[in-house]
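Peer 1: quick one, fold the following:
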Amino acid sequence: MPKLLFAHQLRGIAALLIVITHYFGVYFGAQAVVAGVTFSPELQLVAPNWVRHMDFPYFKGPFGVALFFLISGFVIPFSLQKNSGAGFLLARTWRIFPTYLACLGIGLLATYLSARYWQLPFLLDLQRLLMNALLMHNLAGLASLDTVNWTLAIELKFYVVAALCWRAMLGSKPLVFAAIAAAVIALDLALPSLEGIPFVYRVLAGLGTDLNYVLFMLIGTLFYQHYRGLLTLSKLATGAVLLLAAFIAAWHFGTQRDQVPVLAEYYVYALLVFALCYGVRNRFRPVRVLDFFADISYPLYVVHALTGYVLLKVIMHQGLAYGYAVCVVLAMVIALAWLLHKTIETTSSEYGKRLAGKLRRPAAAPAAA
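Peer 2: This is a model prediction of the structure:
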């Protein structure tokens, strides 16, 4: 749909901002984390002076992640229109997992080769691998293998909420959204009392953390409802402000409360930018480069971290300066993401849509004459 081009192109921008943040920021600023996930030593790398120009004040990785969440909240109801709840979940499963598992496999191969290169042991816990592959690692209190799949785990929770509450998604039922927000905040408030039951606390803490972000994604759904003529502009603005407040409150009461002062502002900026682009959505036009990155945004997002970090460290260790090395790695990762998009992502997504088509929600019966 031409009027949805703004959301598609914003997805490409979001992916690029995340990659830039990781390669120009995290790579130098969180070297212990990068070393841990790539089975490589800490090299005490120092960023060249020009890298500081890539440190965009308000438009960093968290801003890109927030944009991704809003875009999902906006576009997912369009899929709900076409499918039953079961069909929708089936289609989304085929949309997410084949590409993700392929990217995870490539990343793990890269880390194995990294361990061999640096002559370090490749120690990978089987439970952690399995739970990461299923995107359930946070519920088990296990760390991410690739540092980016936490957003996919949140996406899955949003899909379940959408399938269960499809009437509220496709209609205008603010009380349902209010009930979801109240339930999430209540869960966050109840968590401290459950610390004495480790297993229950671990599962509910992981679930509560993900559901906090679902509240932010529901703001995107309000834009969908306005787009469909189900909400007035004033109701959209009011609902967005209330859900944003609920999201920040849930974040503040949850297990990630220490992140609020640092990261919450990026979500506010993302909402403002998304709202502005939505307001001028009719002015968006195809832009070949931007549309290209939008098309490959999902595999680019999932494959760039592990594979890119490994390549950067090895290429620099071989003597190539960072500026040249990062250009080589960007080209390689973009080419890999394009290949994954053309093969696995497109094929599996279309297959999932065909399967979901067999479970379409029946149309309403015509009224009796």
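Peer 1: drop to CA atoms for contacts and neighbour counts, all remaining ones
Peer 2: Fine.
Peer 1: check the offset of the longest helix belonging to the chain from the chain's centre.
Peer 2: If you go by DSSP state H, the chain has its longest helix at helix 85-118. For helix 85-118, the separation from the chain centroid amounts to 14 Å (computed by Cα atoms, centre = their mean, to the nearest Å).
Peer 1: how about the residue nearest the centre of the chain: what's its closest non-neighbour residue?
Peer 2: Centroid check for the chain by Cα atoms, centre = their mean gives T151 as the closest residue, at 3.7 Å. Distances taken as Cα to Cα, 6 or more residues apart in numbering place V65 nearest to T151, at 7.8 Å, with adjacent residues excluded.
Peer 1: which strands and helices sit next to the host helix or strand of the one you found?
Peer 2: V65 belongs to helix 61-82 when elements are defined using DSSP states H and E. In terms of contacts (3 or more Cα pairs under 8 Å, 6 or more residues apart in numbering; DSSP states H and E), helix 61-82 is packed against helix 5-21, helix 150-164, helix 166-170, helix 198-227, helix 260-279.
Peer 1: and this one, so I can compare the two:
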Amino acid sequence: MNTNLSTDLATKPHYPILDGLRGVAAIIVVTFHLTEPLGTGHLDILVNHGYLAVDFFFLLSGFVMGYAYDDRWNKMSAGSFFKRRVVRLQPMVILGMTLGAIGFYFTDSTIWPLIHTVPLWKMLLVLFIGYTILPIPLSLDIRGWQEMHPMNSVGWSLFFEYIANILYALWIRKFSKTALSIFVVIAAIALAQLAITNGDLSGGWTLNVEQVRIGLTRTLYPFFAGLLLSRMAKPTRIKNAFLWCSLLVALVLYMPRIGGAEHLWMNGIYESVCIIIVFPLIVYIGASGILQTQSEHRICKFLGDISYPLYLVHYPLVYFYVAWISNHKGTTIVQAWPYALLILVGSILLAYAALKWYDEPVRKWLRQKFA
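Peer 2: A predicted model of the protein is given here:
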């Protein structure tokens, strides 16, 4: 998941609507994680396509990367680029992992039988590996969910974000539009094949061959399609773009599962169309949009500001919620919604506090230090 345009390139015109859309998608991710434990499986989750927000983040990230950096490589080294990315991404990674570690031993539930048998040294080892965003091997799985990052599950997408950043900086940034277009078409075919074969694109958070393949496939098309879009699109001026794009994002992510267990391919086609066609269209409209009131500017800025912190801090709270659900079998959405709402609001407040009291000051200090 990427960050605000203004952070990486203050001298260029800003796309505030894209920041706002990132915040909208981040909030939907939280609702997805809050409804996930109420389903009986991946076919009947209330926010069934919420995980596609990650693919939307990747596309936004590629667009931002191309816009912010494509014309700067004559005066910027790869090392300087990576330094900027680490300064922008890692402080919140460290906070998110630390929050997950603090809550680790307090999530008392039979759903994670390993937790209370894990020695402190092993938990700290997993935490320190998490600080680097490198995935842990399955032998170090201390929660029992086979996550790359047991302290904060969402770290898997940051791992693939870094891979995409490395590929961009060392190799793919040099591609011509034609070469990049061919690469993106091949990546789109691979994504559609995976989605239609599996019935969905959920996955990527486990360090094994199958899940790493899913993670790479989910990353390569949207990220580099976003890069291609940044090079080829000529934004116009579209009114009410934030409203329409927000509605489109919500419609895509809140759409119920299509086809059921009998016709998995139907859902795979839906997700392929969303990522390959609809998401680039949303980003193009968002980049073309104009904000007409100060209220719209404030909303987009707030949503953009909290989007990345919200993504990193919400899951440690969700672990407590999942434990509560698992300890109260048969909990319905009617019974759970007050607690879910509390987690959602608490996550937003925590994200804003983390932004103002930790993330922004730490990044400012790091920029001064590295400058």
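Peer 1: care to give me the TM-score?
Peer 2: Once superposed, chain against chain, the TM-score is 0.64 (TM-score structural alignment, normalised by the length of structure 1); 290 aligned residues with a Cα RMSD of 4.2 Å.
Peer 1: need the residues that contact the helix holding V65 of structure 1.
Peer 2: 7, 10-11, 13-15, 17-22, 88, 151, 155, 162-163, 166, 169-170, 213, 216-224, 263, 266-267, 269-271, 274, 360-361 (Cα atoms under 8 Å, 6 or more residues apart in numbering).
Peer 1: PyMOL command for the buried members of those?
Peer 2: This is the PyMOL syntax for the buried subset of those, where burial follows 16 or more other Cα atoms under 10 Å:
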select buried, resi 7+10+11+13+14+15+17+18+19+20+21+22+88+151+155+162+163+166+169+170+213+216+217+218+219+220+221+222+223+224+266+267+269+270+271+274+360+361
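Peer 1: OK, contacts around L5 of structure 1?
Peer 2: Counted by Cα under 8 Å, 6+ apart, L5 of structure 1 has contacts 281, 284-286.
Peer 1: and I166 of structure 2, how many neighbours?
Peer 2: Number of residues near I166 of structure 2 (other Cα atoms under 10 Å) recorded here: 15.
Peer 1: nope, R128 of structure 1 is what I meant
Peer 2: For R128 of structure 1, the count of nearby residues is 18 (other Cα under 10 Å).
Peer 1: name the helix or strand for the alignment partner in structure 2 of V302 of structure 1, please.
Peer 2: Counting by TM-score structural alignment, V302 of structure 1 corresponds to L312 in structure 2. Following DSSP H and E, the helix or strand that holds L312 of structure 2 is helix 294-327.
Peer 1: which one in structure 1 is aligned with L344 of structure 2?
Peer 2: When structure 1 is aligned by TM-score structural alignment, the residue opposite L344 of structure 2 is L330.
Peer 1: could you find the closest non-adjacent residue to that match?
Peer 2: Counting by Cα to Cα, 6+ apart, the residue nearest L330 of structure 1 is G308, at 7.7 Å.
Peer 1: and that neighbour, what does it touch?
Peer 2: 23, 329-330, 333.
Peer 1: and in structure 2, which of the residues you listed remain?
Peer 2: Listed in the original numbering, these still in contact in structure 2 are 23, 329 (both residues aligned by TM-score structural alignment, their matches' Cα atoms under 8 Å).
Peer 1: ok, the contacts of G308 of structure 1 vs W251 of structure 1, which is closest?
Peer 2: Closest approach to W251 of structure 1 among those (Cα to Cα): Y23, at 27.2 Å.
Peer 1: might you report the residue contacts of the closest one?
Peer 2: Contact partners of Y23 of structure 1, counting by Cα under 8 Å, 6+ apart, are 308-309, 326.
Peer 1: could you do V176 of structure 1 as well?
Peer 2: Counting by Cα under 8 Å, 6+ apart, V176 of structure 1 has contacts 165, 168.
Peer 1: and for the one 5 residues further on?
Peer 2: The contact partners of A181 of structure 1, taken as Cα under 8 Å, 6+ apart, are 215, 243, 246-247.
Peer 1: okay, and which of these map to strands?
Peer 2: With DSSP state E as the criterion, strands contain none of these.
Peer 1: for those residues, give me a markdown table that also has neighbour count and distance to I180 of structure 1.
Peer 2: Shown next, in a markdown table, are these (neighbours: other Cα atoms under 10 Å; distance: Cα to Cα, whole Å):
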| residue | neighbour count | distance to I180 of structure 1 |
| --- | --- | --- |
| L215 | 26 | 8 |
| L243 | 21 | 10 |
| A246 | 20 | 10 |
| F247 | 26 | 11 |
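Peer 1: closest one of those residues to Y351 of structure 1?
Peer 2: L215 (30.0 Å).
Peer 1: these two touch, right, the closest one and V241?
Peer 2: No - the pair L215 of structure 1 / V241 is not scored as a contact, 11.5 Å apart, by Cα atoms under 8 Å.
Peer 1: average gap between stretch 92-105 of structure 1 and structure 2?
Peer 2: For stretch 92-105 of structure 1, the mean deviation from structure 2 after alignment is 1.2 Å (mean Cα distance after the TM-score superposition for structure 1).
Peer 1: hmm, who's touching that stretch?
Peer 2: The list of residues contacting stretch 92-105 of structure 1 from outside it, by Cα under 8 Å, 6+ apart, reads 133, 146, 159, 299, 302-303, 340, 344-345, 348-349, 351-352.
Peer 1: now, of the residues you listed, which are buried?
Peer 2: Among the contacts of stretch 92-105 of structure 1, those buried by neighbour count (16+ other Cα under 10 Å) are 133, 146, 159, 299, 302-303, 340, 344-345, 348-349, 352.
Peer 1: residues near A53 of structure 2, how many?
Peer 2: For A53 of structure 2, using other Cα under 10 Å, the count is 25.
Peer 1: mind checking how far the counterpart of it in structure 1 is from S172 of structure 1?
Peer 2: By TM-score structural alignment, A53 of structure 2 lines up with G64 in structure 1. Here G64 of structure 1 is placed at a distance of 28 Å from S172 of structure 1 (Cα to Cα, to the nearest Å).
Peer 1: over to V33 of structure 1?
Peer 2: 44 Å.
Peer 1: tell me which of the two has more neighbours.
Peer 2: With neighbours defined as other Cα under 10 Å, V33 of structure 1 and S172 compare such that S172 has more, 16 against 13.
Peer 1: surely that one meets Q225?
Peer 2: Yes - at 7.0 Å, S172 of structure 1 counts as touching Q225 under the criterion of Cα under 8 Å.
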